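In: need a 3D model of the following:
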Amino acid sequence: MKQLKIQLLLFFISFTIFAQSETDYSRKLNHSVSGEKVYLDKDVDIKPKLIYGENGMYRFMSRNFKFPKNEALVPKIICSFIVETDGTITDIKILNNIPENFSKEAIRVMIKFDEPWYPAVKDNKQVRCQYILPIIIDRI
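Out: Predicted structure coming up:
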């Protein structure tokens, strides 16, 4: 019984740490590509989304991502970009500390992905919005 309580406690602590780290990423960013305001996804009425859904993007990434040779496997890449009012993405950044080869490859694949997005909406107006995309790597 005591061991079960310890396991549950460790689970909740790790879950809390994970949730806090995700929140921190949304505060870290400083996108300043142009003078127009960039909203956080929590500050818009309708969040940006892919026209054909995220599953297509993940399939595209799994087909096109080339694992850097002689590098330790990275379990997660946190990618950030701006969804523009015309549905394109700009200012792609990698937020977590991973080897440079993984960062370059993730950015290369994101640039190559050209499926349009529905832009975010704030006060019935399309706006630029920061989007954070966690990419989980499960290489078998």
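In: use CA for all of it now, contacts and neighbours both
Out: Will do.
In: which neighbouring elements make contact with the lengthiest strand in the chain?
Out: Counting residues, the longest strand in the chain under DSSP state E turns out to be strand 125-136. Packing contacts for strand 125-136, counted by 3 or more CA pairs under 8 Å, 6 or more residues apart in numbering; DSSP states H and E, involve strand 38-39, strand 76-83, strand 120-122.
In: one more to line up against the first:
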Amino acid sequence: MKITLLYILLMLSFVSFGQKKYKTVKKKINLIHKEVYQIEKKSKLKEGFYYYIDTSKNDTLISGNYKDDKKVGLWKYYGRGKFPYLEYDFSTNKLISNRYRITKDSTYIKKDDKYILDKVDSPQIHIGFKNQAEYDLAKSLTIPKSVIKNGTPTVFIYSFVISKDGNLKNIKVEQSIDKEYDKKAIKTIKELDYNWVPALKDGEAVDSKSFLIIDFSNGQNLSKNDRTKAYLWQVKMVYYGIITKSQSF
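Out: I've put the predicted structure just below:
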């Protein structure tokens, strides 16, 4: 009896010693967003659940799991409402469901050395909650002094490529009046380090090009955002004599 009890205690000690210990981390991202996730105490690597939360509404915007600091399994991304806006399986690298309004459309894809507008099976999209990229752009961008001094509506245009491997690259200035601002804008675009689903043409992933239009206005002649184009992103910046900022998606 004593030998059996000793054996059980030894086994329990062995199991306890081999178990990993975890810690829950709550990290504030900005004024309204925070991350809640689990890490393994010893390695400090993300291990287990992950949530990205809108604290102003107490809504979960992203949910998923990590294994050895890598996203695994099904991740869910939300917009408004309780149903996922987008679902992606990181274990198989497959888009499971997509409630984007654009599922099949034309986009700019690479043919030879040029990008041409062509029909695709599905356009390039970023893996994130609804309007996440546009939100991150708007909160990071400012209004340059040259635009205020000019005093008339001004449009800056930048382009970037989403490679067939799902990487953001080749950021270029297409239209601008301020070289210093271009440096800041390019840095902001580089920080859109999300997972991307490349455009598909005839079942194959292809390089595609997207355009970011930053529309600076003094409150007059406000244009409407065109949400029908998969390759077109728009951020509106409005000023009224002094520098202020607003966003519209």
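In: now the TM-score, please.
Out: Here the superposed chains carry a TM-score of 0.62, computed using TM-score structural alignment, normalised by the length of structure 1; 107 aligned residues with a CA RMSD of 2.7 Å.
In: please compute how far the longest strand of structure 1 lies from its chain's middle.
Out: 7 Å (CA atoms, centre = their mean, to the nearest Å).
In: list the buried residues in that strand.
Out: For strand 125-136 of structure 1, burial by neighbour count (16 or more other CA atoms under 10 Å) applies to Gln126, Val127, Arg128, Cys129, Gln130, Tyr131, Ile132.
In: including distance to Glu54 of structure 1, could these go into JSON lines?
Out: JSON lines is the format used below for these (distance: CA to CA, whole Å):
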{"residue": "Gln126", "distance to Glu54 of structure 1": "20"}
{"residue": "Val127", "distance to Glu54 of structure 1": "20"}
{"residue": "Arg128", "distance to Glu54 of structure 1": "19"}
{"residue": "Cys129", "distance to Glu54 of structure 1": "17"}
{"residue": "Gln130", "distance to Glu54 of structure 1": "16"}
{"residue": "Tyr131", "distance to Glu54 of structure 1": "13"}
{"residue": "Ile132", "distance to Glu54 of structure 1": "13"}
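In: what's the closest of those residues to Leu73 of structure 1?
Out: Ile132 (21.1 Å; CA to CA).
In: who are the contact partners of Phe211 of structure 2?
Out: Ile157, Tyr158, Ser159, Phe160, Tyr231, Leu232, Trp233 (CA atoms under 8 Å, 6 or more residues apart in numbering).
In: dump the helices and strands packed on strand 125-136 of structure 1 to TSV, plus mean neighbour count and distance to Glu100 of structure 1.
Out: Listed next are these as TSV, based on neighbours: other CA atoms under 10 Å; distance: least, CA to CA, whole Å:
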stretch	mean neighbour count	distance to Glu100 of structure 1
strand 38-39	20	26
strand 76-83	21	11
strand 120-122	21	30
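In: would you mind giving those strands as TSV with distance to Tyr58 of structure 1 added?
Out: Formatted as TSV, these follow (distance: least, CA to CA, whole Å):
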stretch	distance to Tyr58 of structure 1
strand 38-39	24
strand 76-83	13
strand 120-122	21
